[in-house]
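Visitor: sequence and predicted structure are below.
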Amino acid sequence: MEILVNIDVPKLAPAIDFYTAALPLSLGRIIDGDVAELTGAAATLYLLRKPAGSRPVKSLGDGRQYTRHWTPVHLDFVVDNVEEAAKRAIGAGAVQESECVQWKGSKCISFSDPFGHGFCLIEFAGDSYSD
């Protein structure tokens, strides 16, 4: 099974600039002017241009907002060196939201991107979380 990651953004160009500067991702292609395919991770990321205020489903009255928001589903990017990756993300425009937390053989720092989405950078001591 393949997993695709879709990230709604208000405009493609600044989102492409952020994600290719903050992470080791490359622009694969732009589809119909509304979708940017980013490669270089274990899953392909798609940036989807969706205007602020547009609604993903009719039951959501307020629609999309690109201020900081919280959702129980977020992205974790596994990196070799969390401190170096944090510098890169901040340099690209990410906002650091936590100190480095060590837990179960990992180091993790939480961020938000310029579009309100939260994400984490995680460095593992081994292959994954440990006891």
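Guide: On my side now, so go ahead.

Visitor: hey, let's count contacts and neighbours off CA atoms from now on
Guide: Will do.

Visitor: and for Ala42, the neighbour number?
Guide: 11 (other Cα atoms under 10 Å).

Visitor: ditto for Asp131
Guide: Counted with other Cα under 10 Å, Asp131 comes out at 5.

Visitor: what sits closest to Asp131 if chain neighbours are left out?
Guide: Residue nearest to Asp131 in three dimensions, not counting chain neighbours: Lys104, with 5.6 Å by Cα to Cα, 6 or more residues apart in numbering.

Visitor: ok, the one you found - contacts?
Guide: Shown in contact with Lys104 (Cα atoms under 8 Å, 6 or more residues apart in numbering): Tyr129, Ser130, Asp131.

Visitor: in TSV, list the residues you listed along with secondary structure.
Guide: Compiled in TSV, those are given as follows (DSSP: H, G, I helix; E, B strand; the rest coil):
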residue	secondary structure
Tyr129	coil
Ser130	coil
Asp131	coil
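
Visitor: from the residues you listed, which is closest to Val79?
Guide: The closest of these to Val79 turns out to be Tyr129 (Cα to Cα; 13.6 Å).

Visitor: who's in contact with Arg88?
Guide: So Arg88 contacts Ala21, Ala22, Leu23 (Cα under 8 Å, 6+ apart).

Visitor: structure B:
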Amino acid sequence: MDIRICIDVDDLERGIAFYTQGLGLRLGRRLDSDWAELLGAGSAIDLLSNPAGSAPLGQDKPQRRDYARHWTPVHLDFVVTDIAEATRKLVSLGAVLERPIGDRRWGRMASLADPFGHGIDLLEFKGRGYDELLQPPRGEGL
């Protein structure tokens, strides 16, 4: 099974610039005038241009798109090799640093909001990455 990640933006060109220049993704295809495919991550990311105030679930639903900072239980983590540089680039492109770079047992993490209000985290792994939370590798600690 494949997974595609879809991110609504209110300005497609700004979205393309943010994710390509800030994270090193590349423009794959423009699938329509309001739809761009970004490649270079583990899954394709589709940027979908939709105006603020438009109805994402049909006109009879009360929800409307809002590109102010919002929280949802789903966010994207991007694994980078230089978290300080990636954070600097993203902030220069309009991201808001919400939680500064902090150390974890498995590496380092920074929390940001993209220019469209979506939460994203940057991760820089050390050693075995998340496996640092598990038992030592076989042969160690014996």
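Guide: On my side now, so go ahead. This is a predicted model, so every value here is computed, not measured.

Visitor: thinking again about what came up before, can you pick the most crowded of the contacts of Arg88 of structure 1?
Guide: Ala22 (20 neighbours).

Visitor: ranges for the strands of structure 2?
Guide: For structure 2, the strands defined by DSSP state E occupy 5-9, 26-32, 35-39, 45-49, 76-79, 96-104, 107-113, 119-125.

Visitor: related to what we said a few turns ago, any chance of CSV for the contacts of Arg88 of structure 1, columns distance to His74 of structure 1?
Guide: What follows is the contacts of Arg88 of structure 1, written out as CSV (distance: Cα to Cα, whole Å):
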residue, distance to His74 of structure 1
Ala21, 19
Ala22, 16
Leu23, 16
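
Visitor: now, which of these sits nearest Val78 of structure 1?
Guide: Leu23 (10.3 Å).

Visitor: so that closest one touches Ala89, yeah?
Guide: Yes. Leu23 of structure 1 is in contact with Ala89 according to Cα atoms under 8 Å; the separation is 6.8 Å.

Visitor: residue in structure 1 paired with Trp106 of structure 2?
Guide: By TM-score structural alignment, Trp106 of structure 2 lines up with Gly105 in structure 1.

Visitor: right, and Arg49 of structure 1 touches Ala13 too?
Guide: No. Using Cα under 8 Å, Arg49 of structure 1 is not in contact with Ala13, being 9.6 Å away.

Visitor: neighbour-wise, which of those two wins?
Guide: Arg49 (18 against 12).

Visitor: residues touching the more buried one, list them.
Guide: Counted by Cα under 8 Å, 6+ apart, Arg49 of structure 1 has contacts Asp8, Val9, Pro10, Lys11, Leu12, Asp34, Val35.

Visitor: so which of those is surrounded by the most neighbours?
Guide: Val9 leads those on contacts (other Cα under 10 Å) with 25 neighbours.

Visitor: grab the nearest non-local neighbour of it.
Guide: Using Cα to Cα, 6+ apart, the nearest residue to Val9 of structure 1 is Arg49, at 5.2 Å.

Visitor: about what we covered before: so which of the strands of structure 2 gets nearest Leu57 of structure 2?
Guide: strand 5-9 (12.9 Å).

Visitor: now do that closest one: which elements does it pack against?
Guide: strand 45-49 (3 or more Cα pairs under 8 Å, 6 or more residues apart in numbering; DSSP states H and E).

Visitor: how far away is Leu112 of structure 2 from Leu31 of structure 2?
Guide: Going from Leu112 of structure 2 to Leu31 of structure 2 by Cα to Cα, to the nearest Å gives 28 Å.

Visitor: how close does the residue lying closest to Asp8 of structure 2 once chain neighbours are set aside sit to Trp35 of structure 2?
Guide: Distance criterion Cα to Cα, 6+ apart; nearest residue to Asp8 of structure 2, sequence neighbours excluded, is Leu48 at 4.8 Å. Distance, Leu48 of structure 2 to Trp35 of structure 2, using Cα to Cα: 5 Å.

Visitor: great, nothing more from me.
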